[in-house]
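*Asks:* Dropping the sequence and predicted coords here.
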Amino acid sequence: MREHDSEPVLGLPERLPEGETILWQGAPSWRPFALRAFHLRGLAAYFALLALWYVTDGWRANPQDALLGGLRLVALGAVPIVLLLGLGKLAARTTLYTITGRRIVMRVGVALPMTVNIPFAAIRSADLRQNRDGTGDIMLRLMSGHRASYFALWPHLRMLRVSNPEPVLRALPHTEVAARALAQALAASAAMPVRALHGAQTDEDHATRPEAAAAA
């Protein structure tokens, strides 16, 4: 049996109710997903600086030992980076985001796949962030009284939002299409004029607060 053959509709745990249609579906681009979701650039920089400090500190006493020690630290740092890169690739390949006329559905999980439904009534705002690698993230803020499970959705969440998790449709290769579909669906759900999702180009985990599409 192929992966996800048991799904009645690709990316969904059950068939859509009558009148509900799929507006957009997409998956993360695995390399940007892994780099940002697991903060691999920061991890690599940490081990590189640690190795540089070790070499610099021991160079006068014994240059050969200092150099070998620095190389060992680099090799030690490469192990978790490679493992997390592989995990990120698996996570991206098993992820599928779906936008319907009524909700967002996130199929996530590697060992234990699950689907998380986020109805439009639970969404306070949605922000678009464009990244320098050409992908983008759509970040969701939920209404008071609605809370996403941090453990169920990680790493599809904004960093350091543990007390009030904010789901993220992360590393989308064609973000504008997804953002347009979501903005139109949120506006239709709230009976409001359509407002586009915009964002500044940044790889930081801080959204510039542009126009937000919100559902009441």
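*Replies:* Ah, there it is.

*Asks:* only C-alpha atoms for contact and neighbour calcs from this point on.
*Replies:* Fine.

*Asks:* In this protein, what residue spans correspond to helices?
*Replies:* Along the chain, counting by DSSP state H, helices occupy 30-37, 40-58, 63-93, 150-153, 175-190.

*Asks:* Looking at these, spot the one closest to residue 23.
*Replies:* Residue 23 sits nearest to helix 175-190 of all the helices of the chain, at 6.4 Å, using CA to CA.

*Asks:* residues of the closest one that come out buried?
*Replies:* Residues 175-176, 178-187, 189-190 are the ones in helix 175-190 that count as buried (16 or more other CA atoms under 10 Å).

*Asks:* got another, please set it beside the one above:
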Amino acid sequence: MEYEDEPIPGLPGRLPPGEHIIWQGTPDWLGVARGVFHARLVAIWFVVVAGFAFVAGGTGLTGALVTMAVAALGLAVLAILARAQAKSTIYTLTNKRVVLRFGVALPKCVNVPLALVGRADVKPAGNGIVDVSLTPLVRFPLAYLQMWPHVRPWKFGSPQPMLRSVPQAFLPLLSDALAKADPAKAAVAASDRGEVAAMVGAAA
């Protein structure tokens, strides 16, 4: 594993002088189940199918019970996938960047410098958690599928890193850190020195 030996959990290397961790956490697995694997919609679909099987499918109670048994198995699989995805993910906010370490089979570590974040959009996910998507000032170097599911849905042409199912208490910390960054200055510097690739971290 690329990040099997982490000097600091969730980070590919030790922090340089002048950088410190502000917040670190993992996604809420129930939020991942709802937002990524759409467990609620799957459950509703199975209930509808079971209803049709009971009323009009010709199989009556037996068909409905079989459908619900399959539903329970399917939802259990989604729950396992959601827990694995959440457990393998660590989000880190420092005074310089946001770091996303994720991946069950093939771990990745992605750095998003705060000074290169143009805006942060928040989507409530229920139960005190939110999804936070970051819009870079420059084109993000990784493709949508490379970042999934930690990417804003449907933004295939211009991927936006997303922190999934984080607590609302994270928002003021991120807002304060972004306010202290200088996006315009950093964007010019990145363009001049070709530092866009610095958004993608490599193992130290």
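*Replies:* Thanks, I have the structure now. Quick caveat: nothing in here was measured; it's all calculated off a predicted structure.

*Asks:* Now the TM-score, please.
*Replies:* TM-score for the superposed chains, counting by TM-score structural alignment, normalised by the length of structure 2: 0.79, backed by 182 aligned residues with a CA RMSD of 2.2 Å.

*Asks:* quick one, which of the helices of structure 1 is nearest to residue 116 of structure 1?
*Replies:* helix 150-153 (7.9 Å).

*Asks:* how big is the offset of that closest one relative to structure 2?
*Replies:* Compared with structure 2 after fitting, helix 150-153 of structure 1 deviates on average by 2.4 Å (mean CA distance after the TM-score superposition for structure 1).

*Asks:* matching residues in structure 2 for that helix?
*Replies:* With TM-score structural alignment applied, helix 150-153 of structure 1 matches the range 144-147 in structure 2.

*Asks:* Quick check, residue 146 of structure 1 in contact with residue 122.
*Replies:* Yes - the pair residue 146 of structure 1 and residue 122 passes the contact test of CA atoms under 8 Å, sitting 6.2 Å apart.

*Asks:* Which one's more surrounded, the two?
*Replies:* residue 122 (19 against 14; other CA atoms under 10 Å).

*Asks:* Surely that one and residue 166 touch.
*Replies:* No - if you go by CA under 8 Å, residue 122 of structure 1 and residue 166 don't touch, sitting 11.7 Å apart.

*Asks:* which neighbours do the two share?
*Replies:* Common contact partners of residue 122 of structure 1 and residue 166 (CA atoms under 8 Å, 6 or more residues apart in numbering): residue 142.

*Asks:* what would the buried residues of helix 175-190 of structure 1 look like in TSV with distance to residue 75 of structure 1?
*Replies:* Formatted as TSV, the buried residues of helix 175-190 of structure 1 follow (distance: CA to CA, whole Å):
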residue	distance to residue 75 of structure 1
175	36
176	39
178	40
179	41
180	44
181	45
182	44
183	46
184	49
185	48
186	48
187	51
189	52
190	53
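
*Asks:* Nearest to residue 35 of structure 1 among those residues?
*Replies:* Closest approach to residue 35 of structure 1 among those (CA to CA): residue 175, at 17.6 Å.

*Asks:* What residues does the closest one make contact with?
*Replies:* Residue 175 of structure 1 neighbours (CA under 8 Å, 6+ apart): 130, 135, 136, 137, 138.

*Asks:* tell me, what residue is most central in structure 2?
*Replies:* residue 150 (3.1 Å; CA atoms, centre = their mean).

*Asks:* measure the spatially closest residue to it that is not a sequence neighbour to residue 129 of structure 2 for me?
*Replies:* Nearest non-adjacent residue to residue 150 of structure 2, counting by CA to CA, 6 or more residues apart in numbering: residue 162, 4.8 Å away. Residue 162 of structure 2 is 13 Å from residue 129 of structure 2, where distance means CA to CA, to the nearest Å.

*Asks:* Which one of those two is surrounded by more residues?
*Replies:* With neighbours defined as other CA under 10 Å, residue 162 of structure 2 and residue 129 compare such that residue 162 has more, 22 against 19.

*Asks:* residue contacts, that one?
*Replies:* By CA under 8 Å, 6+ apart, the residues touching residue 162 of structure 2 are 131, 132, 133, 134, 150, 151, 152.

*Asks:* Touching, the last one and residue 143? I think so.
*Replies:* No - look at residue 152 of structure 2 against residue 143 with CA under 8 Å: they stay out of range, at 11.8 Å.

*Asks:* quick one, which of the two is more surrounded?
*Replies:* residue 152 (23 against 14).
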